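# Below: sequence and its predicted model.
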Amino acid sequence: MDRRTFIAAIPAATLIPTAARAQARPTPGPGQGGAPAPDVPSPFWPKDDEVFLRPDVHAGDRPVGASFASRTAVYGINGAAGTAHPLATQAGIAILKAGGSAVDAAIAINACLGFLEPTSSGVGGDCYAMVWDPKTKKVVGLAGSGASPRGLSLATVRAHAKNGALPPLGAITVSVPGAVDAWWTLHQRYGKLPWADVFAPAIALAEQGAPVPDIIAYYIRRSMAVFGRRGNGIEETANALKTYGLAHGKGPQAGQVFRNPGLARTYRAIASGGRDAFYTGDIATAIDRYFKRIGGWLRYEDLAAHHSEWIEPSRTDYRGTTVHALGANTQGIATLQMLNIIERFDMRGFGFQSPRAIHVMAEAKRLAYEDRARFYADPHFSKVPVEWLISKDYAAQRATLIKLDSILTPVYSGTAPNHGDTTYFSCADRDGMMVSMIQSNFRGMGSGLVADAPDGKTLGFMFQDRGQLFSLKDGHPNIYAPGKRPFQTIIPGFATRGGEPWLSFGVMGGDMQPQGQAQIIVNRVDYGLEVQSAGDAPRFHHEGSSQSMGEDAPGMGATGLLRLETGVPAATRRRLAEIGWTIGAPDGGFGRYECVERRMDGATRVWAAASEMRADGCALAY
């Protein structure tokens, strides 16, 4: 759809300019938005960058594409990658050019991001992937999710709870890191380059150092402020501050060079010893010793028992596009539930960024997330009625609850039949393989805990705090149990058409992920946006449900809070408020999108890759 056609397709009411640019910013951490910390370089722009938030100043005019697009997609015929950091993207492209597969590139990217973007990823967290296998012509899924410590009882967990929920920091929330085994498992099946070669870029970066981009620097400094605060509930913080705080303990400024020799040493051990170096070797021994010293529960035996599992992705049809999602202990099927409900409405007729379009999508989210809170859990411990939840019949029933001019309240989960901060990246190679991978330490940088070796040097990575998402409610499918995988928010996305791959995509960010994935599919399928503008389009983020899975803040009222990005038209914003939505200011929680699209130019395969402006990353192709 060209620019003129796209603009003409938008209802006139939605073209009213926004009256004011009320862009909310996250609360600045130390050294942000004020005087720089001692012996730290100043930012490259004026300290008070709020002066640039002008309601009368907008982005420059692009000669083609949607008015809100930040850039053009990148194109290539040999390979492509999109990540949240330019150096990680370059590493992935280098691996592809060296003859590596898309899986080799994905592992290299993820290892690089563990150093470059520690606010969202690292070997202390979990990993999920969907892969288009060009030989079998199927989407295959891998769950690299670690379990809770086997020596940690429900009674002990409840003793550490506050207000009926687990705390966000400290050893009580740590579960087995699954990322390294997920990489190994993927490489065993799909790798082309030697295992050690895919770690070379990350090792070089961690040893030599790299300038920290603006957004990542901002969030590292916020985390350092939390970890340095008294009474934070973390058993030990000296290692975290030593690893990420730089000389002054407050974290890097934008553009400041950061190094992590401890992580480089850990990567060297994994590169030479494979996954066993992490789960049964010296690293596992160091982890065991560390948690015993600080009074935590993760043990050598927990690491040694861990293995990833291949799983069959769930899928649904959305107006001729097949959307795939991972079930297991993730929230992946919430995307499918939302799309099944949205499909019952004339989204194109409602109009792009119209009040009714956003209203329907937000209501579909509320309905799906009630089921998410009621049914989603580790299927090895609980019977999850996946086929019923993603069925068209169930979606039709739920869709009848949505009224176009009012909000459903109260909202409940369905009654099942009786059957008994994250990083995302995508890459593709010359053979047609596509990898959609997501990896995370969960909330922020993680638990605040960084292990050290016997020589006192840190291992260079932080352990995830994923265990916070366990329920403590008796009878709940996601109730805590030793050796159980907690509910997961991280989900890769994939879409096919006519049995052929189309999109390898994802939207990072906690409970925003299914909401963001659904908005991307609607933007592509219903409104015809191309791969880049589909991610640049303004988004909504609904927060609050009658039941929570650890992501929603309490006290939001019966209908929750509907946050709208500044780019949503003023007329749409006013009408949604009239319907009854409580409109929240934008807070930066609208996810971060990466995507690789497969196109065909006759018999020639063309990759189109996109990366949006909400992160520090980029997409490249060749």
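Yep, it's here.
# C-alpha only now, for contacts and for neighbours.
OK.
# in what helix or strand does Gly141 lie?
For Gly141, the enclosing helix or strand under DSSP states H and E is strand 138-144.
# which of the residues in the helix or strand following that strand are buried?
Note on strand 138-144: by DSSP H and E, the next helix or strand toward the C-terminus is helix 154-159. For helix 154-159, the neighbour count (16 or more other C-alpha atoms under 10 Å) marks Val157, Arg158 as buried.
# hmm, back to that, which neighbouring elements make contact with the strand holding Gly141?
Under the contact criterion of 3 or more C-alpha pairs under 8 Å, 6 or more residues apart in numbering; DSSP states H and E, strand 138-144 touches strand 126-133, helix 179-190, strand 309-311.
# and the angle from it to helix 179-190?
Counting by axes from the mean of the first three to the mean of the last three C-alpha atoms, to 10 degrees, strand 138-144 lies at 150 degrees to helix 179-190.
# what's the angle from strand 138-144 to strand 126-133?
170 degrees.
# contacting residues around strand 138-144?
Strand 138-144 is contacted by residues 126-133, 178-179, 181-182, 186, 307-313, 324, 326, 328 when judged by C-alpha atoms under 8 Å, 6 or more residues apart in numbering.
# how far does that strand sit from the chain's center?
17 Å (C-alpha atoms, centre = their mean, to the nearest Å).
# let's bring in a second one:
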Amino acid sequence: MTTGPVIGTKTMVVSPHYLASAAGAGILQKGGNAFDAAVAVSATLAVVYPHMTGLGGDAFWLTYSAGEGSVRAYNGSGRSGYGVRRDRYAGEAAIPRRGIRSAITVPGMADSWAAVQRQYGRLTFAEVLEPAIGYASAGFPLSPDQYGGSILAGAALTPEAAAIYLPGGRPPAVHGKFVQTQLAGTLQLLAAGGRDAFYKGAIAQNIANYMHAAGGYLTRDDFADHHGEWVDPVSTDYHGHTVYQAPPNSQGFAALMALNILEHFDFGNIEQGSYEYYHLLAEALKLSFRDRDQVLTDPTFHKVPLDQLLDKQYGGQLAASISMQRAAALGSEPIGRDTAYAAVVDGEGNAVSFIQSLYFEFGSGAVAGETGILLQNRGSFFSLDPAHINTLEPHKRTFHTLMPAMACKDGKPAFLYGTQGGEGQPQTQTMLLTRMLHYGMNPQEAVNAPRFVWGRTWGEPTQELKVEKRVGQHVLDDLATAGHIVRQAEEYDGIMGHAHAIAIDGNGYRSGGTDPRCDGAAIGW
């Protein structure tokens, strides 16, 4: 396990797969900038981490252009189809979690690649897709994480998907050669024709044809009408830093709410890794989740009251409600966790923090015909209750867990950080930032330190606080005494997700850390 950070004087790339990090580094060495490299990393992850992310999924981006001197966000999430209505599921308690009827939102990933690279990139779109195409066509060593994910979710795969990911009924051996010929052909079409090849050309037609034949609801018109959008990020000030998140339909504001609560506590008197540390963070996040669950949806359908939620006075009121001796009895809904976060900083000072996902492992489990594209099941999180804030409606974005983070000091990036894990994303992000900012940890130390995740996971009746046993038995006992429903997790438990971070110090040095729970790498020079 890596214990120290990778430090570069000019560049840094972090991602959950070493080949994706290497792809980004290669683009930087080729003369590309952070935006070119980030798209290359994202596209390569879509190939080498197919159980977590892919062309059939969504992405959110935070970008800092040194030339502009400002942070922007790109919402690369898709909307439900125009023909996707609640009555499609009449008599059902919920939208199916898997299968073609869970694939009801247009994938926003490819559009986001084109938008970021077109706006800020230096190389051609085809050049930044080269590494991904190469790994899809020539193959790559199958990762332990993909192998485990294939065993876990194999039963959810359609026959077309199983033929790719479970040839002969089992995944290839760990580090065995894994080739995705159909996906390589699709990526080549995308590289040659740009984003319109995906949304208005042969790729869209192939997906729509498969949908129609398989009983799905998305049409070619749904793809042709898709567009992501550049939006203003949401932010809050925290201990001399401006912390940015993507706006709704992303849940990013929940992490900002937690920071507005935590700024009312003196971390100088709270030992890192103590009962007080874990209890305080858990309680602050529970309060932010309570409000998040009541308001988060597509803001074009229902206004999300960010002015109120991010008001500093409101944060103070929430802070005053926290007992340092007792856990509040609050709940939340289970949320999917399989995601890939990455970040890039170049020598010019440009920075990109981004995250992408299929929602569950292998998304819907359905591969669209011969495209090699796994379709996401993100839309399955819509509610079928017409009174629910996140109720299913046509052409609507759902409550979205994806949330890349960036903290700036004096107007320039200081920390880029994020993690895999739906409900865990605001929680792990808060741990990462407080550890780096209050306790002086470098990114690798912050990532390595023991973590918790609170909330109910699928099929579990209670709101558990899962805590890695490395915290020590006395901390676990104190948390239980305070009323937390504590479940001891393994030392580096996969349920905590894959977290990565980049820090930029006063000398401009970039230090990077990647999660020991995944197959990632930090590369900088």
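Good, I have the coordinates. Just so you know, these numbers come straight off a predicted model, no measurement behind them.
# mean shift between the strand holding Gly141 of the first structure and the second structure?
Strand 138-144 of the first structure: mean distance to aligned residues in the second structure after superposition is 0.5 Å, counting by mean C-alpha distance after the TM-score superposition for the first structure.
# Where does that strand end up in the second structure?
Mapped onto the second structure using TM-score structural alignment, strand 138-144 of the first structure spans residues 70-76.
# Stretch 522-531 of the first structure now?
With TM-score structural alignment applied, stretch 522-531 of the first structure matches the range 434-443 in the second structure.
# what about the aligned residue in the first structure for Ala503 of the second structure, neighbour count?
Aligned counterpart of Ala503 of the second structure in the first structure: Glu597 (TM-score structural alignment). When neighbours are counted by other C-alpha atoms under 10 Å, Glu597 of the first structure registers 25.
# Give me the three-state assignment for Glu597 of the first structure.
strand (DSSP: H, G, I helix; E, B strand; the rest coil).
# With Ala204 of the first structure as the reference, measure out to the aligned residue in the first structure for Ala202 of the second structure.
Matched to the first structure by TM-score structural alignment, Ala202 of the second structure sits across from Asp282. For Asp282 of the first structure, the distance to Ala204 of the first structure equals 22 Å [C-alpha to C-alpha, to the nearest Å].
# List the buried residues in stretch 364-380 of the first structure.
Result for stretch 364-380 of the first structure [16+ other C-alpha under 10 Å]: buried residues 364-379.
# The second structure: matching residues for that stretch?
Taking TM-score structural alignment, stretch 364-380 of the first structure hits residues 284-300 over in the second structure.
# same question, stretch 264-271 of the first structure
With TM-score structural alignment as the criterion, stretch 264-271 of the first structure aligns to 184-191.
# Mean deviation, that stretch versus the first structure?
So stretch 184-191 of the second structure averages 0.3 Å relative to the first structure (mean C-alpha distance after the TM-score superposition for the first structure).
# So what touches that stretch?
Counting by C-alpha under 8 Å, 6+ apart, 125-126, 129, 132-134, 136-137, 196-198, 203, 371-372 sit against stretch 184-191 of the second structure.
# now, among those residues, which is nearest to Ala155 of the second structure?
Gly372 (18.2 Å; C-alpha to C-alpha).
# Tell me the residue in the first structure aligned with the closest one.
Using TM-score structural alignment, the partner of Gly372 of the second structure in the first structure is Gly460.
# So which of the helices and strands packed on strand 138-144 of the first structure is the most surrounded?
strand 126-133 (a mean of 27; mean count of other C-alpha atoms under 10 Å).
# Kindly check the end-to-end length of the match of stretch 522-531 of the first structure for me.
Stretch 434-443 of the second structure: ends 11 Å apart by C-alpha to C-alpha.
# go on, stretch 266-279 of the second structure?
14 Å.
# buried sites along it?
For stretch 266-279 of the second structure, by 16+ other C-alpha under 10 Å, it's Gln272, Gly273, Ser274, Tyr275, Glu276, Tyr277, Tyr278, His279.
# what's the counterpart of the first one in the first structure?
If I follow you right, that is Gln272 of the second structure. By TM-score structural alignment, Gln272 of the second structure lines up with Phe352 in the first structure.
# Mind putting the helices and strands packed on strand 138-144 of the first structure into a markdown table with distance to Gly591 of the first structure?
Formatted as a markdown table, those follow (distance: least, C-alpha to C-alpha, whole Å):
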| stretch | distance to Gly591 of the first structure |
| --- | --- |
| strand 126-133 | 17 |
| helix 179-190 | 21 |
| strand 309-311 | 26 |
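# For Leu336 of the first structure, which of those is the nearest?
That would be strand 126-133 among these, by C-alpha to C-alpha, at 15.4 Å.
# which helices and strands sit right next to the closest one?
strand 138-144, helix 179-190, strand 434-440.
# okay, the second one sits on what stretch of the second structure?
Residues 109-120 of the second structure are where helix 179-190 of the first structure aligns, with TM-score structural alignment as the criterion.
# Now Ala200 of the first structure: which helix or strand?
Assigning secondary structure by DSSP H and E places Ala200 of the first structure in helix 200-208.
# so Val74 of the first structure touches Ser611, yeah?
No - in this structure Val74 of the first structure lies outside contact range of Ser611 using C-alpha atoms under 8 Å: 9.3 Å.
# Name the residues contacting each of these two.
Contacts common to Val74 of the first structure and Ser611, judged by C-alpha under 8 Å, 6+ apart, are Ala619.
# Could you check which of the two is surrounded by more residues?
The neighbour comparison of Val74 of the first structure against Ser611 (other C-alpha under 10 Å) goes to Ser611, with 33 against 21.
# Map the more buried one onto the second structure.
Checking TM-score structural alignment: Ser611 of the first structure goes with Thr514.
# Quick check: closest non-adjacent residue to its match.
His500 (4.5 Å; C-alpha to C-alpha, 6 or more residues apart in numbering).
# now for the longest helix along the second structure, which elements pack on it?
Scanning the second structure for the helix with the most residues, using DSSP state H, yields helix 275-295. Other helices and strands packing on helix 275-295 of the second structure, by 3+ C-alpha pairs under 8 Å, 6+ apart, are helix 253-262, helix 312-320, helix 424-438, helix 473-481.
# can you redo the ones you listed as TSV with mean neighbour count and distance to Phe452 of the second structure?
Formatted as TSV, those follow (neighbours: other C-alpha atoms under 10 Å; distance: least, C-alpha to C-alpha, whole Å):
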stretch	mean neighbour count	distance to Phe452 of the second structure
helix 253-262	27	15
helix 312-320	17	20
helix 424-438	23	8
helix 473-481	16	11
